[in-house]
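Trainee: Provided below are the primary sequence and the corresponding predicted coordinates.
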Amino acid sequence: MTSTRREQTAALRADRSGSGPTVAERPPARFPGASAAFALFGEVLLIGVLVTLVSLPVVTLPAALAAGIRHLRRFVAAEASQVSAFWADVRRAALPGALVGLVATVLALVLLLDIDLARSGLLPGGAVIEVVGWIGLAAVSVVVLSAAGAWSPERGWRPALRAVPALVRADIAGAAYLVAAAGFVVVLAWMMPPLVIAGLGCAALAVVAVPTRRRRR
């Protein structure tokens, strides 16, 4: 009797997690790993911690995001999502991704300097320059997040970056969501720096979730 109950409990757990056959006659979940909200929340926080650690040199942020995004994709699909796979992705993405991170960092600093100068009143047409600066920062954030989401060890960074314009054209609203995710990270870091950990995890989850959302036709 005890053995039967244990088997039933194990079957229910496998059903809920998506790792095994369903108990009831119904289609399998689209994202079985996301069925347990608390577990997903914990995984997002874990990825936030790992991405923060890897991106401490700043230029490694794209590689950290790429590895975190791939980890969360595996998790929500109820595939093997060991932390060791995250570190393996970091090793493969880090060196080429550092160049992407360096270019993105330089562009962001230049745009921030332009915004600061525009606000100081030293430049003619400061209001226009400030708007252009914010648009440029939004574009940099979309490129970094989209490229990180498109990266894979097989493709590398060049194809991932080349895919960004097509991804944006195919889903303008999705690009706006990514800008909002990047803005969310900045606001959290401004309010309380430790919250950037949760913000980076949420940004990685946004890259996973945005392309798969239901869209109006």
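Mentor: Here it is on my side, so go on.

Trainee: C-alpha from now on. contacts and neighbour counts both.
Mentor: Will do.

Trainee: what ranges do the helices span in this structure?
Mentor: Using DSSP state H, the helices found in the chain span residues 2-17, 37-54, 61-76, 83-120, 126-150, 157-162, 164-170, 172-191, 196-209.

Trainee: which of those helices sits closest to R215?
Mentor: The minimum distance between R215 and these falls on helix 172-191, with 9.7 Å, by Cα to Cα.

Trainee: centre of the chain to the closest one, how far?
Mentor: Chain-centre distance of helix 172-191: 11 Å, with Cα atoms, centre = their mean, to the nearest Å.

Trainee: how about that helix: buried residues?
Mentor: 174-175, 177-186, 188-189 (16 or more other Cα atoms under 10 Å).

Trainee: distance from stretch 209-217 to the middle of the chain?
Mentor: Per Cα atoms, centre = their mean, the centroid offset for stretch 209-217 relative to its chain is 16 Å.

Trainee: ok, now which ones touch W87?
Mentor: For W87, the contact set (Cα atoms under 8 Å, 6 or more residues apart in numbering) comprises A67.

Trainee: now it: how far from Y177?
Mentor: Distance, W87 to Y177, using Cα to Cα, to the nearest Å: 27 Å.

Trainee: cool, and V103?
Mentor: Distance, V103 to Y177, by Cα to Cα: 23 Å.

Trainee: deepest in the core, which of the helices of the chain is it.
Mentor: Across the helices of the chain, averaging neighbours per residue (mean count of other Cα atoms under 10 Å) puts helix 61-76 on top, at a mean of 27.

Trainee: and the comparison structure, right after this:
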Amino acid sequence: MRRRKVRSRGRRTPGQWSTQFALFAECLLTGVWFTVAALPIVTVPAALAASARHLSAFVDGTPSSLGDFVGDLRTAVREGWRAGAAVIGCAALLALDLAVLAQEGVPGRSQMALLTLMVTALAATVLLRAAAAWEPGENWRGLFAVAVDDTRRDLSGTGILLGGLAVLLACMWALPILFMPMSGCVVGAAVAVRRRRLHRTEG
């Protein structure tokens, strides 16, 4: 009898499973929204910010629809188009570095290519942190400054985001179309990492 009682305590109720599955499904749907919104490339930061706002509202139990997502996207684009241009510039520079390192005869190209990939991954985590903290009226420069500091101080959170990006790349390698739903899971990870960071700071 005792064994049965102990086991029953460890079991999750159907309500818990349904809530977790609903959050997972919402992440997948948000990934599709993000992919469509990010197609112009310059809107990537804004699309991440709107996606993070939507998932945060879902977790809080606040009604949030596609219309709310589009409204946040418009606001984020209007306020953060410079951030989008900066992201394009950084991505172009990193892509150029990799293109140069792909050429034969470049000294130390393996080490430099690995360093470039590491910088790219860390830059992506900074972008995810900044987007997860965005609210209408926030200054993107300030968000990036805080995100850089959090990336350095919260190493476990940075590891979670790097792991999420690695899973996303693995899914894309297996089937490129998986980028659409799985990108929402990465945004969800960014929201979770931020909330955990805030909880630790407040505690």
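Mentor: That came through, no problem. This structure is a prediction, so every number in the text was calculated from the model and none was measured.

Trainee: coming back round to it: reformat the helices of structure 1 as TSV; add distance to R215 of structure 1.
Mentor: What follows is the helices of structure 1, written out as TSV (distance: least, Cα to Cα, whole Å):
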stretch	distance to R215 of structure 1
helix 2-17	26
helix 37-54	22
helix 61-76	20
helix 83-120	30
helix 126-150	18
helix 157-162	24
helix 164-170	12
helix 172-191	10
helix 196-209	12
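
Trainee: quick one: residues contacting the counterpart of A22 of structure 2 in structure 1.
Mentor: Following TM-score structural alignment, the counterpart assigned to A22 of structure 2 within structure 1 is A39. If you count contacts by Cα under 8 Å, 6+ apart, A39 of structure 1 has none.

Trainee: translate G84 of structure 2 into the numbering of structure 1.
Mentor: So, by TM-score structural alignment, G84 of structure 2 is matched to G101.

Trainee: same question for M112 of structure 2.
Mentor: M112 of structure 2 maps onto I129 in structure 1, by TM-score structural alignment.

Trainee: so what's its match closest to, chain neighbours aside?
Mentor: A118 (6.1 Å; Cα to Cα, 6 or more residues apart in numbering).

Trainee: check the alignment and tell me where A175 of structure 1 lands in structure 2.
Mentor: A175 of structure 1 maps onto T158 in structure 2, by TM-score structural alignment.

Trainee: its match contacts V148, correct?
Mentor: No - under the criterion of Cα atoms under 8 Å, T158 of structure 2 makes no contact with V148, lying 10.4 Å away.

Trainee: need the residues touching each of these two.
Mentor: Here T158 of structure 2 and V148 share no contacting residue, scored by Cα under 8 Å, 6+ apart.

Trainee: got a list of what the closest residue to T43 of structure 2 other than its chain neighbours touches?
Mentor: Once flanking residues are discounted, T43 of structure 2 sits nearest to G84: 5.7 Å by Cα to Cα, 6+ apart. Each residue near G84 of structure 2 by Cα under 8 Å, 6+ apart is listed here: 41-46.

Trainee: closest to A190 of structure 2 among those?
Mentor: P45 (13.0 Å).

Trainee: in structure 1, what residue corresponds to that closest one?
Mentor: Matched to structure 1 by TM-score structural alignment, P45 of structure 2 sits across from P62.

Trainee: isn't its match right next to V144, touching?
Mentor: Yes - contact criterion Cα under 8 Å: P62 of structure 1 and V144 qualify, at 6.3 Å.

Trainee: so stretch 139-146 of structure 1 corresponds to what in structure 2?
Mentor: The alignment places stretch 139-146 of structure 1 over residues 122-129 of structure 2 (TM-score structural alignment).

Trainee: and the contacts of that stretch?
Mentor: 45, 48, 144, 147-148, 151, 158, 161-162, 187, 190-191, 194.

Trainee: mean shift between it and structure 1?
Mentor: The superposed stretch 122-129 of structure 2 is, by mean Cα distance after the TM-score superposition for structure 1, a mean 1.3 Å from where its aligned residues fall in structure 1.

Trainee: ok now that stretch, how far from the chain's centre?
Mentor: On Cα atoms, centre = their mean, the centre of stretch 122-129 of structure 2 falls 8 Å from the chain's centre.
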